[in-house]
Structure formats: C-alpha cells, structure tokens
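[1] Using only what follows, build the 3D model:
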Amino acid sequence: MSAENARIGARLRATRKARGLVVADLAERFRDVAPERIATRLPKLRDIERIIRGHEAGEHAVGPRYRLLWAAALEVPEDELFRESEQAEPSAAEQMPPGDLQAVLAAVTGRQMGSSIVADLAARVHGLRLADDVLAGRDLINPAFRELDSALRIYRNTAHGERTGRKLLSVIGEFAQIAGWVASDAGQHERAATTYRLGIDAAREAGDGPLVSNLLGSLAYQTTNIGDPGQGVQLACEALKAAGPDAPPRARALAWDRIAWAHARAQDAQKAMTALGEARDALDQDDGGGGDPGYLYWVDHGELQVMEARAYTELRRPLRAVPLLVDVLSRYDVTHSRELSLYLSWLAVALTDANEPEQAADVAARMLELSADVASDRTDRRAAVVRARFAQYRDVPAVRKLLDRWDERP
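    Here you go, the predicted structure:
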C-alpha cells in the first residue's frame, strides 16, 4: 500500500461518511451515475462494494473509470477528490494534542512544578476527550494510556506544593477517566475497571467530588453493560452520593442518567423513569454560566433524550422509543460514526419490537455498514444484538437479504 493511496482512500472514506452514505448506498450510486459505456462493464453490486472498500483502505490506486464514478456519486470534482496530497490526511495521532509528554517529563523531572504545567496537562486531557468523539477505542487506546502514564510520572518525579498537587491529582483522575473509557470501548474491560479505580483514588485524594462521581459513573456504566445491572445500580448511586447536592447541575444530571440506565437494564421501569426525571430536573438548573468542569461538555438535554430512548428500547416500549430515536438521528453529526451506529442499533431493535421488520432491516443495514468501519467493542456488541433480534424474522425477504449479505462479509 502506497502512502498516497492511503491518503486518497482516507479522503474518499471521509467524504462518503460526510454525506451520510454507507458502502452499499455508494455502490448503488455508482450504478446510477455510470455512463452507458461504463455501466455495461460494471460487476455485481457486492463486487462494487468490495472495490469501494479496497479503494478506501488504500489497497490499490483508483483507475480512471472508478475516479469518474467516485466524483459523480459524491458530487465532488474529480481533481479535488483525487488531488495528490501535499500533506497527509489527519491521522489518529494528529487528532491528539500537539507535543510529547515524554519531553515535558524530561524537562520537569526533579524540578518544582508550577501551575502552567498543570494547565498544559488539562489541555491535553481535553484533547483526548475530543479525539474520542471521532476515534474509536482500538484506534485511541495506545495514545490514551501513554498520556496517562506520562502524567503519573510527572506527578511522582516533580516537587509541587499542596495546591498544585491537588490540581495535578485531579488532572490524573481526568486522564484515568478518558483512558478507562477508551479501554472499555476497545473491549479491555478489566483494564478499564482498574484504570477507573486509579482515577477514583486520585480524585478522592484531590478532594474533587464531581470527578469522583464521573469516574464512579463510568465504572457503573461499564458494569451495567457487561456485568450485573444490580451492581451497576449500586455504583451509580455511589456516583450520585459522591457528587453531592452542591455539585454542578451537569454532574448531578450525569449521575442520575447512569442510575436510569442501570435500572432500565435491570428491567425496573418505574425507577428508570424516575431517575430520568431527576436528571432532567438537575439539568434544568444549569444557568449556562460555564461553571461546570470541562469533561461534562457533552451532557445536555439531547443526551438525556438519547438515554430516555434507550431506556424505552431496553424496556421494550417501542412506541415511545422510536419517535425519540428518529428525532435524535435526524440532527446527529454524521462524522461521529460510533455514536451514530449505536443509535441506529437502538432504533433497529425498537422497530423489531414494534413488529416492523422491513423498516428495521433498512436501519440495520446502515448501522451494520457503519459499525464495520469503527474499531469499537461497543459497536461490535450492538451489531451482535441487532443480528440476534432479526432471527425471528428470517423468513421476511428484506431481513433474509440483509442477514445473507452480512454473513457473506469477511
């Protein structure tokens, strides 16, 4: 694979996703836009899909015929789509904050550390969170743990006053939260749990209740999803207690959100709905003054709507779940492939519960295509759930076509 093929492939894939197209959609567009002289020579749709994936993976150069089809299907000028890159497309590493913490560590070892270093570390941990918005766990896990390890060594190898030490412990707790989240998304659940506990210890030593709550809530969320929902309820309640009544509104809303999900997984509908109501009430107290910690930037009413829809799906109440999910998906950022794939999976499941297998198959086709491009254990698990829910509808032609096509994929 040449570097140029890889860069062009990344550009093709990013452009396709930006238009909300899965590979199967694009293959059909190739057929639609092809001039007659090319259309008669095109292979079957499944073969076109394999060719598209090969182009996006940079396995081989795109020939003149397919350059024309790519440009026409995506409505982008051919010379723009296939220009030779003076610079590489943004990579996983380039999503990370600039600079190298190893160099910072070498520069400060044995020295008195000031507040500027803590501010730099805080910026780096937020950069990791932003990278997680667009990169999946298996793509991000090595950089995340490299950053956490370097932050720990800076703390151990420098001198600092009490106030600076507490701030640094809070930053380490934030690094542990995002590294644990990334590890969980990569399917390394034991490593994630250990990392969350390290962060909890650091945040407690720093006296940072909202951060302790965030870390406990993250551990509760993983436990609820892959372990015992009852234990997840207990951990989520601990997270609410750790936040305290004077915690920022978004911190309390997130804690209640975790409680609601744990109760939904435990099939306790009344407690799940009560917790969702508490989450909304907490968030309504946010005056927009910007006093919340930076790691809560994503907690808003849209997120609570997603959780409400997921809870209704888990409780098998599709008439309530489907409208909420359709509304969320209608305004969701298509560049966030992992979350989009996950939300589509909930909609597909809700539609099967509503006895709408044909519509569910259409949604699942898009979800399964998106999840194939995402290096995430969460999407892998959801894909398995979706496929299992279609088993009862195997005799429906649209479902059979979807499952047959998916079973044939490498």
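[2] from here on, contacts and neighbour counts on C-alpha atoms
    Will do.
[3] Need the contact partners of stretch 328-348.
    17-20, 133-134, 136, 302, 305-306, 310, 313, 321-322, 325-326, 359-361, 363-364, 366-368, 370-371, 374, 376, 378-379, 382-383, 386 (CA atoms under 8 Å, 6 or more residues apart in numbering).
[4] The same query, at a cut-off of 7 Å, please.
    For stretch 328-348, contacts defined as CA atoms under 7 Å, 6 or more residues apart in numbering pick out 17-18, 20, 133-134, 136, 306, 310, 313, 322, 325, 360, 363-364, 367, 370-371, 374, 379, 382, 386.
[5] Ends of it, what's the gap?
    14 Å (CA to CA, to the nearest Å).
[6] quick one: buried residues of that stretch?
    Neighbour-count burial for stretch 328-348 flags 328-329, 334-348 (criterion: 16 or more other CA atoms under 10 Å).
[7] ok, now stretch 107-127?
    For stretch 107-127, by 16+ other CA under 10 Å, it's 108, 109, 113, 118, 121, 122, 124, 125, 126.
[8] any idea where the helices of the stretch 251-400 of the chain begin and end?
    Taking DSSP state H, counting those that start in this stretch as the test, the helices found in the stretch 251-400 of the chain are 269-284, 301-314, 318-330, 337-353, 357-372, 377-389, 397-408.
[9] Output the ones you listed in JSON lines; the columns should cover distance to residue 254.
    Converted to JSON lines, those look like this (distance: least, CA to CA, whole Å):
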{"stretch": "helix 269-284", "distance to residue 254": "7"}
{"stretch": "helix 301-314", "distance to residue 254": "9"}
{"stretch": "helix 318-330", "distance to residue 254": "18"}
{"stretch": "helix 337-353", "distance to residue 254": "17"}
{"stretch": "helix 357-372", "distance to residue 254": "26"}
{"stretch": "helix 377-389", "distance to residue 254": "20"}
{"stretch": "helix 397-408", "distance to residue 254": "36"}
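[10] quick check: angle from the helix or strand harbouring residue 163 to helix 377-389?
    Assigned by DSSP states H and E, residue 163 falls within helix 162-185. If you take axes from the mean of the first three to the mean of the last three CA atoms, to 10 degrees, helix 162-185 sits at 30 degrees to helix 377-389.
[11] Cross the buried residues of stretch 107-127 against helices and list the overlap.
    Under the assignment DSSP state H, the buried residues of stretch 107-127 contribute 108, 118, 121, 122, 124, 125, 126 to helices.
[12] and for comparison, fold this next one:
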Amino acid sequence: MKERTRKSSAEPRRNAKLAAVIAEADWSHAQLAHAVGRVAFEAGNERLVSVGRSHVSHWVAGSTPSGDAPAVLAEALSRRLGRVVTVAEIGLSGPQPPVALDWSADTLTTLADLGRGNVDIERRSVLRAAGYSVAALAVPSQAWWDTMARRGAQRSARTGRLIGAGDLEAIREMAAMFTRLDQRRGGGHARTALAQYLTSDVASALRAAHSSADIRRDLFSTAGELAYLSGWMAFDNAEHATAQKYFTVAVQLAAEADDPPLAGHVLRAMAHQAVDLGHPRQAVQLAKASLDGRRSTLASPRERALLEVVHARALAADGDGSAAAKALLRAEDNLASATKSDDEPGRVFFFGEASLAHETACTLRDLGDLTAATSEFRHSVRTRKAATFTRTHAVTLGYLGAVQARQGAIDEACSTWSMALDVMDGVHSGRTRQTVVDMRAALSPFRARGIPAATELDHRASRYLASAAR
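    Now for the predicted structure:
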C-alpha cells in the first residue's frame, strides 16, 4: 500500500487549465494535435509538425511541453476560439505574444527598429507564427489618423540630402520590380532583399529633405506600399508575426502621407491574414475598417472591388452568408465598372477577373457551397495569366483539388493537384506549401488502399515539401 501511495504521488498532476481550454474549444486531443502540427509547420518548427495525440494527452496529464510548444499550443487554441489564449491561461510558461501594437510610436523609428531586427527575424529557429497577436488588431481612431497626417506634414529633414522626382521614380521602379517578383515566385523569394532596401535606402530618403510637399507625400506613400509588400511577402511565406509588424508600419506611413486608399489596402491584407489564421471576428472588423470613409470613396473601382471581396471572405468565415453574398455582388459591380482610363495605383494591377473568381470561390467554399466554389475556382484557373501570376495560380489549383476531393472526385483531384505541383516549380510560398500539406492529408486514406495515382502524387508532394523547406 505504501509503495502504491509513493508511486501515485510521483505521477504528474493533471493540467486543469489546459484541459478546460481544450474543452471550451470542443476539440479532441487528436484534433488539437492536428492544429498544433499546422501552426508548427507555418512556424518552421519541424520538431512539432508531427506532434501526436499522445503528446497532447501527456501535456494535459501534467508533463511540461518544452521549447516553443507552449506558444504553439496557445496559438492553435487562439485560432479555434477567436480570442487570445496565453500560455499562462493554459497553465504553462513560455514566450508570450505581444498584446498590442504601439500605433503611437514614431514611424521612422519603428522602421529603423525593423531594419535592426531583420537578421534576427529571419532566423528559422524563431517561432514566427505564435508571435502573431490577435489583440493587436484593433484599428486606430480617426483622431489618430489626423494626428499622424499633421506629423507627416511637420517633419523636418534630418540629413542634408535633397530628394526629388527622379529619386521618387527610382523607388517606384523598385517597388514594381519586387511586386512582380512576389506575384510570380512567391513571398519566400527576395523578401529579405526588399526589407533591406526599405529599411536602409528608402528609410534614408524619408529622413532627408524633399523638394516639395507633394514629393514628401508621394514618397511616404511609396514607402508605405513597400512596407505593405514586405508584410504581404512575409504573410505569403507564413511569417505571420513579421507580416503584422510590416503591415502596421505600412498603415503608419499611409497615415503620414494622408493616403486613405493605401491604408485601406493594407487593412484589407490584415483582414485576409486574420481569415487565414482563423480569426473571423477580427477579420470582419479589419475589412469594415478598410472600407470606412475616404479609404473607400477615394479608392479606384478596382481597389474597392478587392476590398469588398475580402470583406465577403471575412463575413463568410464568420458565418454571415447573407452579408457575404451582398459583398460579393458589390465586388463584382465595382470590378465591372473599372476602366483602363481609371487613375489607379500600381498595387492593384494583379486584381482582375481571375482574382475575383478565386476569392469568390474561397467565400463560397467557406459557406459550404462546394459546387459553386468548384465552378469559380475553374473559372479562375482558365482566366489567369499563369506565367505572370504563378504563385496564386498554384494556390488556386491546390484549393480546387481540395474541393474536388471533398466532393469525392478523387481522380479529378489528383489530376488538379498534379498540375499544381507542376506550377509550383520555382515558387517559394508558405501558402503553396500548406496546400501540399493539406493534399497529403486528403490523400492519406487512398494511399493506404494502394491506389497508384495517390501514391505517386504523394511521393511528388513529399519531394516538393523537402525541397521547399525553409
């Protein structure tokens, strides 16, 4: 009896806090293990990618997860519940995500800090996904915007260099080059080069003297587009905490330039990221903010269409099908009214018929209308210029294959996924990698039955993931 007592006292005590949050999420240990693996994959944490049900059971029983596991657990549960779950709340200790973004911080100081931290940010051992902060998604007030616009107008030069129209045009040319590279090759290509250019050459130009007030405003807007693009490339490569930092700086630069449409464009990207990370309520708030006031009224029809279709996606993810359908109609109407003579920014050059069909398909898929989603994905594949927009073309094919598999058309799905893998050659993107991870999960039961097409496709998928590992 004494031996039995000593043995029981040595057993780990149940982690009641973690068990309670898992119960609130209404997840089995197997479902949580899958979610943990997905977050770990995004973060580049190979050790946790294949975490199993037994790991979760041991953690609930009282064993202590090591390394980044507590933060990954907290992030997985946050996505499920749509609120911030900290490691302390689940009875563990580990790195804590930031709880707020400092919107009041000086824009150029924040940009310089990003430049100094760029090397550390790029270390693959750093857990990027778990650093994404849901609590930081609150949009600043109109009073903040007015203050930032005045701050921009009152900035004085900190160097003797004079920036003129030629300098501005050179920076715009670099922005166009990086934008096209992202569209073709994915966010994993050249993002560090863009971050270095933004935080050194462009930051220096922002601190210099400017030949006119218009040049200053246009320069800050262009810098905001570069910061947005750096954030978008990080988002596409599943570097979510890094993306959030750059998106925030992009909004600040847009505010100092008094450029509401650019701010709306960035807030739309933040909403897209929130949808993908499983935070629909915050996504809806961001999408609404992107369409608020002058962000929408001063935007070109093409840009308004983009804002509306992401709004539709957020509403669908939040379960509001009726509102999502109305937003889709507004997006279609806005894109239909766009003309070649419109004075529209270069940042929306990618958004056309194929992109609208892709986002519409995602909205319909999330609403459960798989037949209509399949039709829209196919329309997107048919109408996209794949040589120019290779990354998104690959993602669309991956999504189409997944919907076909859900409908039981596994032969069609295998054919579509095979095309997706063909297109992914030379693409470095976290979103393409995730479609391949999802592909392998969907193929698993068919591979177990010894179906040759599924087995061969799985081998190709495995080779792609090995070659695309960050």
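[13] TM-score for this pair?
    Here the superposed chains carry a TM-score of 0.68, computed using TM-score structural alignment, normalised by the length of structure 1; 303 aligned residues with a CA RMSD of 2.3 Å.
[14] still on that earlier bit, can you say which of the helices of the stretch 251-400 of structure 1 is packed in most?
    With neighbours defined as mean count of other CA atoms under 10 Å, the helices of the stretch 251-400 of structure 1 peak in mean count at helix 337-353, which reaches a mean of 25.
[15] That one against structure 2, how far on average?
    Helix 337-353 of structure 1, aligned to structure 2 and superposed, deviates on average by 1.4 Å (mean CA distance after the TM-score superposition for structure 1).
[16] Residue range in structure 2 corresponding to that helix, please.
    Mapped onto structure 2 using TM-score structural alignment, helix 337-353 of structure 1 covers residues 390-406.
[17] among the helices of the stretch 251-400 of structure 1, which is nearest residue 24 of structure 1?
    With CA to CA as the criterion, residue 24 of structure 1 lies closest to helix 357-372 of the helices of the stretch 251-400 of structure 1, at 7.7 Å.
[18] what sits up against that closest one?
    Contacts of helix 357-372 of structure 1 (CA under 7 Å, 6+ apart): 22-23, 337-338, 341, 344-345, 348, 351-352, 379-380, 383, 393, 398-399, 402.
[19] which stretches of the stretch 101-250 of structure 2 form strands?
    Listed in chain order, the strands of the stretch 101-250 of structure 2 (DSSP state E, counting those that start in this stretch) span 162-163, 209-210.
[20] Including distance to residue 268 of structure 2, could those strands go into a markdown table?
    What follows is those, written out as a markdown table (distance: least, CA to CA, whole Å):
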| stretch | distance to residue 268 of structure 2 |
| --- | --- |
| strand 162-163 | 31 |
| strand 209-210 | 30 |
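[21] Among these, which comes closest to residue 467 of structure 2?
    strand 162-163 (43.2 Å).
[22] Now find how far off-centre that closest one is within its chain.
    The chain centre lies 35 Å from the centre of strand 162-163 of structure 2; the measure is CA atoms, centre = their mean, to the nearest Å.
[23] can you tell me what part of structure 1 it aligns to?
    Against structure 1, strand 162-163 of structure 2 falls on residues 112-113 (TM-score structural alignment).
[24] Which residues does that stretch contact?
    Defining contact as CA under 7 Å, 6+ apart, one finds that stretch 112-113 of structure 1 is touched by 158, 159, 160.
[25] Then stretch 282-301 of structure 1?
    Residues contacting stretch 282-301 of structure 1 (CA under 7 Å, 6+ apart): 248, 249, 250, 252, 253, 254.
[26] go again using 8 Å as the cut-off
    Contacts for stretch 282-301 of structure 1 (CA under 8 Å, 6+ apart): 126, 129, 174, 248, 249, 250, 251, 252, 253, 254, 280.
[27] Output the residue interval of structure 2 matched by that stretch.
    Residue span in structure 2 matched to stretch 282-301 of structure 1, by TM-score structural alignment: 334-353.
[28] With stretch 52-61 of structure 1 instead?
    Stretch 52-61 of structure 1 lines up with nothing in structure 2 when matched by TM-score structural alignment.
[29] before we move on, back to that, any idea how far the match of stretch 282-301 of structure 1 is from the chain center?
    In this view, stretch 334-353 of structure 2 has its centroid 23 Å away from the chain centroid, taken as CA atoms, centre = their mean.
[30] How about stretch 324-332 of structure 2?
    With CA atoms, centre = their mean, you get 22 Å for stretch 324-332 of structure 2.
[31] so how far does that stretch sit from its counterpart in structure 1?
    Looks like 1.2 Å for stretch 324-332 of structure 2 (mean CA distance after the TM-score superposition for structure 1).
[32] who touches that stretch?
    Contacts for stretch 324-332 of structure 2 (CA under 8 Å, 6+ apart): 304-309, 311-316, 356, 360, 363.
[33] Now for the residues you listed: which two are most distant?
    Within those, two members stand farthest from each other by CA to CA: 304 and 316, at 18.3 Å.
[34] Pull the contacting residues for the alignment partner in structure 2 of residue 185 of structure 1.
    In structure 2, the residue paired with residue 185 of structure 1 is residue 236, using TM-score structural alignment. The contact partners of residue 236 of structure 2, by CA under 8 Å, 6+ apart, come to 186, 187, 188, 429, 430, 431.
[35] Just send these back as a markdown table, with distance to residue 350 of structure 2 too.
    Listed next are the contacts of residue 236 of structure 2 as a markdown table, based on distance: CA to CA, whole Å:
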| residue | distance to residue 350 of structure 2 |
| --- | --- |
| 186 | 14 |
| 187 | 15 |
| 188 | 18 |
| 429 | 17 |
| 430 | 19 |
| 431 | 17 |
